[in-house]
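Novice: below is the sequence, then the predicted model.
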Amino acid sequence: MTPQPLPADPEVTDALAREHGLTDDEYARVQEVLGRVPTYTELGVYSVMWSEHCSYKNSIALLKTLPRDGERLLAAAGDENAGLVDIGGGLACAFKIESHNHPSAVEPYQGAATGVGGIQRDIFTMGARPIASLNSLRFGSLDSPRVRFLFDGVVRGIGGYGNSFGVPTVGGEVVFDASYEGNPLVNAMSVGVVKAGETVSATAEGVGNPVYIVGSATGRDGIHGATFASEEISEDSDAKRPNVQVGDPFTEKLLLEASLEAIATGAVVGMQDMGAAGITCSSSEMSEKGGVGMDLQLDRTPQREAGMTPYELLLSESQERMLVVVERGREAEIEAVFDKWDLHAVQIGEVTDTERVRVFWHGDLVVDVPAESLVLGGGAPVYHRETQRPGYLDATRAWDATDLADLLPTSAETGAGTAGGALVALMGAPNVASKRWVFQQYDHEVRTNTVAGPGPTDAAVVRLKGTTPPAADGPGGAGSPGGAERGLAMTTDCNGRYVYLNPRRGARIAVAEAARNVVCAGGEPLAVTNCLNFGNPYKPEVYWQFTEAVGGLGDACRALGTPVTGGNVSFYNESPDERGGTRAVFPTPTIGMVGLVDDVAAHTTTAAWAAPGDRLLLVSPAAWWHTGGVEASEYLAHVHGTTAGDAPHLDLDEEKAVQAAVLAAIRAGLVRSAHDVADGGLAVSLAESAVFSGLGAEVALPALDARLDAVLFGEAQSRVVLSVAPDDAQSVRALCAEHGAQATPIGTVTDGPLQVTVGAEPALSVPVADLARPYETAIPDAMAAPEARGGPAV
């Protein structure tokens, strides 16, 4: 067929390069690399590959300082599409988290849906089968109709794609704060399992091997999506809806099965998802990694729209597509697999020895660039930005709690200004309240391996079907005769308020809390993936936050033995403010963590109390169980409308001792429930366990030289509340002491109200039903407003 004539390309000029997001220095560097002025299509290629989203040009130097080594790691950070850790028994866990913030801000349903789809492909391109999804979501105040619309669309998008794809959404977090008003954060995580040694790398090898595009046809959706993700949200962002990809979960399900079947043939040399920057990214990264080149016949690409140009085909981010390098002579095997699943599998090129990506259009050469010049860690620019400590920290650190009226103790009243009233108010705070409205829209039971899903557990737990616990003589052994199975605990965590007030310590706390949650669910923390959400890196104060936070992540990961397997950086999370400028979100380095549960039947632990009469123990560092005040707390933010002070105290050695003690007690079979002390402090931790179980408690805290609101609602770290059988309390206390922690008896589970005394004086007494009511209704009531729903149909 005679090709249709293409429209004439615009003349490539300095001004056009700037419109593509390249600086003058970067455009000069492109010309130096090529030895000439780039073609229009080549300009597009460099603009997306050197965008922040693809090149990490403002973050890679700092990311390389994170700990990336560990005895369980099977792939170095950044080497593959996702992290890979050994979980024993001949199995490996692949996991990763990524952002889809900007697309979700302008098209919440599809932005969130394609975020879910993209992260799943990162897992199964390695040969791993996804077994669970998680997410971390952040929005502005639910008082805003626009926020309710975004929240509704994002949640429906996650459910619409994930439920159809058939992988359970088992956990995550949802946070509301005014800082995210115009720029929501939508971070998606996927966890998969593969037999060790049976993974596939995103590498092109073997000169002469054919290169295939498989999956869906290519359209115009998502063109310059990577560039869009590398700029601030503005009033013009709605015009960029075409930059948002459109997902098809049913096609993705076919692609999953076809990809795993193709990998099983042994004919696949390398495979990479076509995510950001589409064919451009996958072809250049695979070539550079293998030290080879590619010649691509772009006109062979299956297209779903007429008249597409080489520029559009190379930059399209149409979903559900892979680039696959196949062993020469085995093309028919691969084509048969994808034909069986009714998917495209078209050879569009071959591997060369040129180390260049060359693209042909009906025989004409339209792109000829060195692969190495395009990629992260290769020829893409690397910057070290200016830093400056933010001026706002002077004001936040100067805040003094003495200006705040302390709470009044009460035994029956729960009105304003009383401890009971504050607790009821906090149980209805959107950041504390039940997220049932969210997770009831997700299928978290599909595939029947979910042991502990969303709700009364600090981390989700998923069964590894067919496995057995490790034998006493080492990992991966034959296991116990009881035939119990191992599992994975997984969570996402970050308190952006802490990071805003103290970036280094706040980032440390994000890692520590993720690990603490995994431990409370019965798992041993293994490794982390991260999604680093920050503002504009060209602003010195933002880059100072980023630098400090990365340092804090490294500190905590080294101390807790949880290396970083990879992840994602999302800059430019800013939106217009009322003064005509822009405002960044709270710096939010979201942590995704996985841990190993030796025996899911015996060790999976929830936060719900088991029975009246059980004893409550507060596990804390050996030197203290309460320290600090209400600064940086959810109580201060929700009840008093103030974000101020410093992030809570954290000593990583103390944290490690507490986690070791709790895990040892769980593995010894001595723990009936475990719940960490986090948002809302000790009182909220107790109240949540009461609501989860329908039981109350009589809690007696010793007299302290501290404010009542700090004792009840302060968020000092490294604390976990355990419930244990009466006969086991002393054993748990002894075990904690052996690990350098303490277990302080604080009360007994009852079938009455939640009662707390401090120094023998009544502090609060609230019926469990009065705690459950705001906890369960706060978010559904907010979302009942008619303007909340809207956007694309499910």
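Specialist: Perfect, thanks for sending it. If you're wondering where the values come from, they're calculated on a predicted model, not measured in any experiment.
Novice: every contact and neighbour count from this point should use C-alpha atoms.
Specialist: Noted.
Novice: correct me, but residue 637 touches residue 645?
Specialist: No. At 11.1 Å, residue 637 does not count as touching residue 645 under the criterion of CA atoms under 8 Å.
Novice: ok, and the closest non-adjacent residue to the residue nearest the centre of the chain?
Specialist: In the chain, the residue lying closest to the centroid (CA atoms, centre = their mean) is residue 97, at 4.2 Å. Nearest residue to residue 97, sequence neighbours excluded (CA to CA, 6 or more residues apart in numbering): residue 189, at 4.0 Å.
Novice: ok, residue 251 next?
Specialist: Per CA to CA, 6+ apart, closest to residue 251 is residue 320, 6.8 Å.
Novice: let me see the contact set for the residue nearest to the centre of the chain.
Specialist: 119, 187-190, 529-531, 567-568, 592 (CA atoms under 8 Å, 6 or more residues apart in numbering).
Novice: that's a strand at the residue nearest to residue 97, yeah?
Specialist: Yes. Assessed with DSSP: H, G, I helix; E, B strand; the rest coil, residue 189 lies in a strand.
Novice: please compare the first structure with the one that follows:
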Amino acid sequence: MHSLDTVKHAEQTPGTELPWAELGLKEDEYERIRDILGRRPTGAELAMYSVMWSEHCSYKSSKVHLKQFSEKAPRSDAMLVGIGEQAGVVDVGQGYAVTFKVESHNHPSYVEPHQGAATGIGGIVRDIIAMGARPVAVMDPLRFGAADHPDTRRVLPGVVSGIGGYGNCLGLPNIGGEVVFDSCYQGNPLVNALCVGVMKHEDIHLAKASGTGNKVVLYGARTGGDGIGGASILASETFDDSKPSKRPAVQVGDPFQEKLLIECTLEAFRERLVVGIQDLGAAGLSCATSELASNGSGGMHIELDTVPLRDSSLSPEEILMSESQERMCAVVEPDKVDRFLAICEKWDVTATVIGEVTDGDRLGIYWHGEQIVDVPPRTVAHDGPVLQRPYARPDWQDALQADDPAALPRPRTGDELRAATLALVGSPNQAAKSWVTDQYDRYVLGDTVLAQPEDGGMIRIDAESGLGVALATDGNGRYAKLDPYAGAQLALAESYRNVATTGATPLAVTDCLNFGSPEDPAAMWQFAEACRGLADACQALGTPVTGGNVSLYNQTGDAAIHPTPVVGVLGVIDDVARRTPMAFADEGHLLYLLGDTREELGGSAWSQVAHGHLGGLPPAVDLERERLLGEILVAASRDGMADAAHDLSDGGLVQALAESCLKGGKGARIVVPDGQDPFVFLFSESQGRAVVAIPRSEEVRFNDMCGARGLPATRIGVVDGDELEIQGQFTIPLAELRETHERTIPALLA
């Protein structure tokens, strides 16, 4: 190729071969680029299209299914900014708005666990800043391979140190998340990261470049060779150790630079200096310039040679594809540029005017005066391929669902039930995760009200009134493997329930959809079913999807991960002083089980721990029951009727009891209701249930409320003593329960 492949040179050399296949493009996609441009692309144009049309950036396989989140969206007065922006924004009252989003950084975190996870946190935080908000908290839903696999000892500590190191340096509390182990994630850990930010309504900013003559300012870190095509290319193909081309340098994060970037950006916002803004994440400058231009009212002219570099040997193509971290792009009116640059200088942030908004409809990029890009920006940013991938219910699905756990041997005697309880509570997925969460600062900034291991994290956003928000993330890949439609609904139901358990009213949803290769019809069927299930459930619960992320190609060779839709729910609480914690802390409080318990053990923690079994159907979904339970839990919190509450999910009632007893340091005496099988009572994973601790003075009022609304409420025991006693079956001292619950993770990672 010509040493500088200009637009003029491309027009004169139509036969020049370009490495489109190596950049992940298909032949028909390359031909379409030629049709759009009326000529062959330049090397720089090819670089831009290749990263922006990658699966990770263009959603080409998922777009057709994601449409349902808009088409079926419930009407919501709270929604201020919906799908399509960098993050969704909801109204939480008193003039406050909250923005939140979850994204994946899966493949980079396998290649380089610490940096992959750290830059995942950095990227999601910049999405939140770019909306005009101050970030106030992060969360991290994580999935790793088998707990006892040697590679888990490499990946997990690296991921945790990356998340903790980056978040702690930014001064952001980590208030929730999950840690799940399953051999299906062995070569494909899932590192999902959520951030939430707060602003006033009038401070919302969008990614658009409007106003001819306005300047384009690149600010933050200098551009380097790290992460060239990183997330965009790495996350867009099946993972394979043997292909060096699929292991580009993972981006390197600098949290101190990001902290300066946050303060610098927020000060510029306060002074109303910014017309439009975009963070530089996947696809770097290719994304920022094409997105800003296509969302604005005109074109854009960029002088690429003015971009500040860490490595002077980078080619124009590499500069456009670099995913170096801690960078943002702002559109600023000419008379405000000097003030914007002065604020950047004050915060020691490098800032450079690299171009301006033009009155045309083209994105023109120049290198030392020569034009190397001349494209319609929408074709890069928004009009990428839309694929109707074939999908089909896999032929093994029927046999999987027919393999019901009812046939498995189950504990019958008190001694067997005791042993099964200890095995469950000490299993890697049900054991205490304090080895992980103790590496995160959960209380920095002083506004954390609830954090792990509570059902939901809660942050106070107004000190005077006590206004706050609660967040939870959930997703059970075992349920989704058994039935992806129901599995996605169960993920939403659990997240919704967790938020309501804290006393907050669920408002809105963000999702991170982690699946196998879209080229596999079975994985694509799982994805299509999960989207349909989640969209239907959001409609039923009145919680719109505000945005999120799709992560495909999570498989090694032919082995895909379990379909893992992770659902984050945000709720609002008028006064955080009324929150409901999970701890049983007061002797004599009465314990009530809300909801119905049936024999539902498909995909259950018991079947996994006791038998290594996955089969049958997941628990039934009843969204009306979830909504009713949520209303009861919120009312009980608001009116001071419940002093503690804990939702029932993985591990059933016995796991919830163990966790609430250990958190409060108080035991419980439990009576198995007449006619109920003790094993089913303790280990079933029926949904729409919670256990609550009620002061005796509130029992009549609480029962009246549940009765009036038609929610089954069964008194099952009392908070008492220093052991968990299931009367007539077994007793476990809290000291033994705690030792079993807390030793597992440290022992695995020792």
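Specialist: Thanks, I have it. All of these numbers come straight from a predicted model, not from anything done at the bench.
Novice: ok, back up a step: how much space is there between the residue nearest to residue 251 of the first structure and residue 261 of the first structure?
Specialist: 16 Å (CA to CA, to the nearest Å).
Novice: now residue 385 of the first structure
Specialist: Distance from residue 385 of the first structure to residue 261 of the first structure, by CA to CA: 45 Å.
Novice: what's the answer for residue 9 of the first structure, then?
Specialist: With CA to CA as the criterion, residue 9 of the first structure and residue 261 of the first structure are 41 Å apart.
Novice: residues near whatever residue of the first structure lines up with residue 311 of the second structure, how many?
Specialist: Alignment note (TM-score structural alignment): residue 311 of the second structure maps to residue 305 of the first structure. For residue 305 of the first structure, the neighbour count with other CA atoms under 10 Å is 10.
Novice: surely residue 305 of the first structure meets residue 313?
Specialist: No. Counting by CA under 8 Å, residue 305 of the first structure does not reach residue 313; the two are 10.3 Å apart.
Novice: need the overlap of contacts for those two.
Specialist: Common neighbours of residue 305 of the first structure and residue 313 (CA under 8 Å, 6+ apart) are 218-220.
Novice: neighbour-wise, which one of those leads?
Specialist: Going by other CA under 10 Å, residue 218 tops these with 24 neighbours.
Novice: which residue in the second structure aligns with it?
Specialist: Residue correspondence to the second structure (TM-score structural alignment): residue 218 of the first structure is matched to residue 223.
Novice: repeat that for residue 514 of the first structure.
Specialist: Using TM-score structural alignment, residue 514 of the first structure sits opposite residue 495 in the second structure.
Novice: its match and residue 58 of the second structure, how far apart?
Specialist: 28 Å.
Novice: between the two, which one's more packed in?
Specialist: residue 495 (26 against 21).
Novice: verify the assumption that the more buried one is located in a helix.
Specialist: Yes. Per three-state DSSP, residue 495 of the second structure lies within a helix segment.
Novice: in the stretch 401-550 of the first structure, which spans are helices?
Specialist: For the stretch 401-550 of the first structure, the helices defined by DSSP state H, counting those that start in this stretch occupy 419-427, 436-439, 496-501, 503-520, 540-560.
Novice: how about CSV for the ones you listed, with distance to residue 325 of the first structure added?
Specialist: Formatted as CSV, these follow (distance: least, CA to CA, whole Å):
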stretch, distance to residue 325 of the first structure
helix 419-427, 54
helix 436-439, 39
helix 496-501, 42
helix 503-520, 37
helix 540-560, 36
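Novice: need the winner for burial among the ones you listed.
Specialist: helix 503-520 (a mean of 29; mean count of other CA atoms under 10 Å).
Novice: ok now it, how far from the chain's centre?
Specialist: 14 Å (CA atoms, centre = their mean, to the nearest Å).
Novice: before we move on, the earlier item: neighbour count for residue 320 and residue 261 of the first structure, which is higher?
Specialist: Neighbour comparison, residue 320 of the first structure and residue 261: the larger count goes to residue 320, with 28 against 15 (by other CA under 10 Å).
Novice: contact partners for residue 296 of the second structure?
Specialist: By CA under 8 Å, 6+ apart, the residues touching residue 296 of the second structure are 208-210.
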